[in-house]
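[1] Everything below, folded, please.
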Amino acid sequence: MSFFDRVFNTPAYREHQRREEKVRVREAAPVVRVSSPRYYTYKPDNMTTVSLEDLAVAPEPEIVAPEAVAPEAVAPQTPEAAAPAVSEPLAAAPETVTPEAAAPQAAQADAADDQAFVSMVDTALHAAPDAASDASAAPQADGASSTGETIPEITGTLPAGELAVSDAAADTPAELEQPAVSAPAVQAVVEPVAPVVPQAVAAFADARGELAHITLRALPEVGKAVKAHYAEEPAFLWVSDDAPNARAKAVMAALASAGDVGLDPSDYAVALPGAVLVASANGGVDLTAAQARHKASMRFEMELSAKALTYMLDARRGRVDADRLSGYHDLPRKTVDLDAAITELAGADDVAAAMVAYNPDNAEFKAMARELARLRDAGDSTRVTIADGTLLKPGRADPELANVIAAIHLRGSHTLKQAHAATLAGYVGTDEYTPELVALVKDFQKENNLSADGVVGSNTIRALVGVSNDDKIEKLVLAMERVRWLPRQLGDRRVFINQPAFTATYLQSGRDPLTMRVVVGKKSNQTNFFYDTIETVEYNPYWGVPYSIIVNEMMPKLREDPGYLDRIGYEVTTPSGRQVSSAAVDWHSVATKQSSINVRQRPGSSNALGELKILFPNKHHIYMHDTPAKALFKRDMRAFSHGCVRLADPRGMAAAVLGKTTDYVASRIAQGRNDSDDVGGNIPVYVAYFTAWPQADGEMGYFADIYDRDAHLRRAIESTRNARGA
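    As a prediction, this is how the structure comes out:
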């Protein structure tokens, strides 16, 4: 403004100065941007050295005082009532022997019988009046009668009253008959069956001192579980007669076959205990060698248990913690009960099957395992190479055309080659890309879900060249690792979005899958890898503009035109809901999070979310939705969004998850107002990332690594292998 304005129109001059000052401040303010999640340098699980010294000494046995029995709890019984309680009659008395002859027999009986039970019976017999007079006879060995006869073994319940005798014993002379004995009923104690054979317990006891000199290198949770098990159950599981037993060999075979399920057998290798010479030079026993044998057996026992548990841990949750890979992964690691796992192994009839059962139990994982075995048996496949940078358009000439046709011969379907048999037979290797050859290429593109435009570019070349068997094997191994991050059962009804395939599929038992093309996040705004539960279908939705888009994409326009959002029809409101003009907002304060503002686009034909959105609330603000930008679905590479998933057939997907018809969905949209339906049935949605995944036709699909996540996972697995092997 001029000098005269300053002198004669002071209010206008001051207002002009104020506006210019705001512009200077706005332009001087630093540009604020919201950064995307980042990838991390992977840190593998820590390995620890576990001391087993605590297990070297057997714990002191716990002494439990017998419980007192109230006198009134014992009711006397008549002989008639008591006799049937004996499960079997006493055996006929053996021939009379002298006490001296009876002694060896008594010693044997003493070793075999339950000592407490025999003592109890002896007390009951001597409690009779006449028994005291017989006590003046010659001394008797334990287990012998007053006539030198051994007392037969008694099983079952000993009732009160007279002892029942067999018919054979009824002929005993009167002077040898025992008077009635009044004694309380005694219930024989039945001990639980031991989980291991006694020899395993005794052998472990002989060797356990060597645990003082043995350490394990294992994952912390594995070491803890091993120590807890052997403290509770001190017995060999894998060693019999100082050598690996059949169960150990079954476990080692399962560990050696870990590659069949996408794991690395070297992570679970266990050295067999070496043979130890026990005989000394003079023919005696070499105690040093015996100790070495015990130590080798004990080390093998502990290491095999640790490796078996490590396998079961990896099989259930994966070797890699997904959330340590990047901020784009949101897959909390599973908890595995290793105490229960080793108990399960100890009692399993088929230990190998018990271990393998810890792998994912879904059809997709099993299909991957079958394909992995097939590829490893087949070896690498024949491939045709096409020069990098080739771009062949209809009507042009290119020397790479011969390789293109050769690749179609190799990779085209039988149906395709039959339909174009004349064209293929008539091609003689020329460079001219004729209309007949263009038609052949278009049909090849169609059957590979590519844009059928006849242009041979990078995506068509990738399909023509294919993926080598070695590359497929690597993709499968990485895919099998990723499956372990998901639930063991994916659900009878589910939506599966595979980002590298650019597809979303609704699956339900008993009906054909509904598969459609999708657009996912561009590389700078990658779609996260997570799973959740679908909750709502919203019709004629508002689009709440994410903070990152406000700051990164709208702020530059608002700098130039503070009223930009008002002009394009967006609503700007305060956190309390009061609508304000975008020109009245301090956007730099919003960008630096000093103040908060809400921006949303009204429903309508130009709304970024189109007719509907399907919500599964999550911290990433990702959902499935319609879009007015339909042309992008024709592209082969469809990574264009800010992270949300755009659906080619949103009405079809909404109808599927609601269990309604597309006509119903159309009627809800036609009402023209913002409304919603709740989604029942607890339907999970997997926003996943797999460069190998089974297709609806039964074939295995292989896809480009659009976000380079295969490379990050490959490095994480290598870091884990190095950490375990160090």
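[2] drop to CA atoms for contacts and neighbour counts, all remaining ones
    Will do.
[3] Please, which helix or strand holds Arg646?
    strand 645-647 (DSSP states H and E).
[4] which other helices and strands contact the helix or strand following that strand?
    Past strand 645-647, further along toward the C-terminus, the next helix or strand under DSSP H and E is helix 650-658. The contact analysis (3 or more CA pairs under 8 Å, 6 or more residues apart in numbering; DSSP states H and E) places helix 650-658 against strand 503-508, strand 612-615, helix 662-670.
[5] Proceed likewise with the subsequent sequence, for comparison:
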Amino acid sequence: MMNKNLFYVFLCGSGVLLLLSCGHKKKHTAPKQKQIVANVRQLDEVVKESITERLSLISDNEGYLEDSILAFRPQALEDFYQQHENAANWSDHGKLHPLADSMMYYIRNSYDIGLPPARYHAKALNAAIEQLQNDATAKKDAALWAKVDILLSDAFMKMTSDLHYGAGPRDSITLRADSLYSDDFLKEKLQQILQDGSISTAFEGLEPTHAGYLSLKEAMINFREKYTDVSWDTLPSNYTDTLLFRQLLANRMVQGGYLDTAGVEVVDTVMLKTAVKKFQNEFNIYPDGIAGKRTITALNRTAEDWVLQAGINMDRWRKLPDTMPREYIMVNVPGYTLRVVDSGEVMLESRVIVGTPRTRTPLLNSYMSNFMLFPYWRVPYSIVFKEMLPAIQRNVGYLASKNLEVIDKDGNAVDPHTIDWSKLSKNHFPYVLRQMDGVDNSLGIMKFNFRNKYSVYLHDTNNRGLFKNSMRAMSHGCVRVQQWDSLSQYLVRMDTASHKGDSIRVWIERGEKKQVDLTRRIPIYLRYFTAEGRDGKLIFFDDIYAEDKVLRKSLQ
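    So this is what the prediction gives:
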């Protein structure tokens, strides 16, 4: 029989093992943190041993190079060093190569390409290199030299990939056939810079060449030059002392360069309002000169936070293919803008209205197939059950007030007064509600169709005054187009045989219901860009669907 005490020890020990194996993070095996050599002439050999040890621990440590630093492509890194017999690549005899300085320059200034330095081990590398440059003992530390070498190699591979494919995850609407570089490509790139001594040459050609990306990059660099060394105070979002708040706001305007108080004893209301308008214009906020909640939130964001927002959008451009179609339609959902592009030139631009945060406009790729004049609007069931059925049950006259007719399963119109609406519900509704054409139709005069699984489309609207709003996320998901007439004329401009440009206007004058099939397929993309470059300046849009928050985690 097993000794009782021994039995308890066995159970307790098993319990400890069970606890350790269930949901507890595995503790990584740390490489030697210090290996001081007596003679610098021995350094390269000991560095090689330290690199060998560190690489051998990568797989055991689940891909981690250090306690909190995950290797980008562990196998590519290990294979590269194995080809070089695990020798150091960024230093010799206790001295960093000029190439290392060049790489550190790219890391420290990676925001210029829309990528945070933290992705490339900036903190760890800066601290280690400072030690190597200023501490006599550290210069003889083979473990520190090995750490710097591997981190630089990993950072280079990661930046190489990020420049072309982006740092964010591959999304469901990407147009790229490929999504990553092979290990061999990354190893060849690293070998290339070691031979040529030029990182810029290796990075050349990796970034997108789209006009939107290039203008965003240019604006990003200009923004950083203006604000990198500028700091400012934060403002309270709630306050009771109006005079104190005005003083704090004036100080913030001075710090941002929007207000010059030189020779001014008292900042009056007009001066302060003008300064606030300058800020609002720069950050694409409606320029009313009032420091409301939205303006205060924007004032309190750091320059780095704005830069990161621009970087997120550069990353979105990297998800597009290297070459876009010659002609396409691009809807920027948070920018409330539609653009028709031909050979890189914007041929048509229009304000749009998009879905609310609760009824989002989906991001998608498709082709424009046709457009319809004086279309019926088949009301989506989601709107029927959430909004219309309760109103109809209260008063059946609601249908006539909204120009709605009831259609049965056979396509026949039904007198709504013959229906017992109290017995209808989401689980039993054998009808379709259809809004008849005319000036009250929610789709307006024209509807543009493209195939998609969300049943969304572009269309005119019977409430055109809403295009004046600066915040235009207010539809049920479809995209309302202000310049619907210009868009229709553009789509048929090459169809001279039918003279459809003139025909469309005649049909509209007559109020004729028509479907115009397009003779060529024009790609349409619904995308999400919360920043763009315009005339060298960054233009920001609200993150209306909180999509930026998701990408921030990937970039940081």
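[6] export the helices and strands packed on helix 650-658 of the first structure to a markdown table and tack on distance to Ala225 of the first structure and mean neighbour count?
    A markdown table is the format used below for those (distance: least, CA to CA, whole Å; neighbours: other CA atoms under 10 Å):
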| stretch | distance to Ala225 of the first structure | mean neighbour count |
| --- | --- | --- |
| strand 503-508 | 39 | 21 |
| strand 612-615 | 42 | 25 |
| helix 662-670 | 54 | 16 |
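[7] Quick one: closest of the ones you listed to Leu713 of the first structure.
    Shortest distance between Leu713 of the first structure and these, using CA to CA, is found for strand 503-508: 22.0 Å.
[8] quick one, longest strand in the second structure?
    Among the elements of type strand in the second structure, defined by DSSP state E, the one spanning the most residues is strand 514-527.
[9] how big's the offset between that one and the first structure?
    Its matched residues in the first structure lie on average 3.6 Å from strand 514-527 of the second structure after superposition (mean CA distance after the TM-score superposition for the first structure).
[10] Which positions within that strand qualify as buried?
    For strand 514-527 of the second structure, the neighbour count (16 or more other CA atoms under 10 Å) marks Val516, Ile522, Pro523, Ile524, Tyr525, Leu526, Arg527 as buried.
[11] now these as TSV including distance to Glu130 of the second structure?
    Putting these into TSV (distance: CA to CA, whole Å) gives the following:
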residue	distance to Glu130 of the second structure
Val516	68
Ile522	55
Pro523	52
Ile524	51
Tyr525	48
Leu526	47
Arg527	43
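[12] Identify the farthest-apart pair in those.
    Largest separation among those by CA to CA: Val516 and Arg527, giving 25.7 Å.
[13] which is the next helix or strand following the longest strand of the second structure?
    Scanning forward in sequence from strand 514-527 of the second structure, with DSSP H and E defining helices and strands, the next element found is strand 531-534.
[14] What residues sit buried inside that next one?
    Within strand 531-534 of the second structure, the residues that qualify as buried by neighbour count (16+ other CA under 10 Å) are Ala531, Glu532, Gly533.
[15] which residue in the first structure lines up with the last one?
    Read it as Gly533 of the second structure. Under the alignment by TM-score structural alignment, Gly533 of the second structure pairs with Pro694 in the first structure.
[16] Kindly provide the distance from that match to Met368 of the first structure.
    In this structure, Pro694 of the first structure and Met368 of the first structure are 7 Å apart, going by CA to CA, to the nearest Å.
[17] same deal with Tyr686 of the first structure?
    Taken as CA to CA, the spacing of Tyr686 of the first structure relative to Met368 of the first structure amounts to 18 Å.
[18] For the first structure, which helix extends over the most residues?
    helix 287-317 (DSSP state H).
[19] so what secondary structure elements neighbour it?
    Using 3+ CA pairs under 8 Å, 6+ apart: helix 287-317 of the first structure touches helix 198-207, strand 215-218, helix 220-232, helix 246-256, helix 338-347, helix 351-356.
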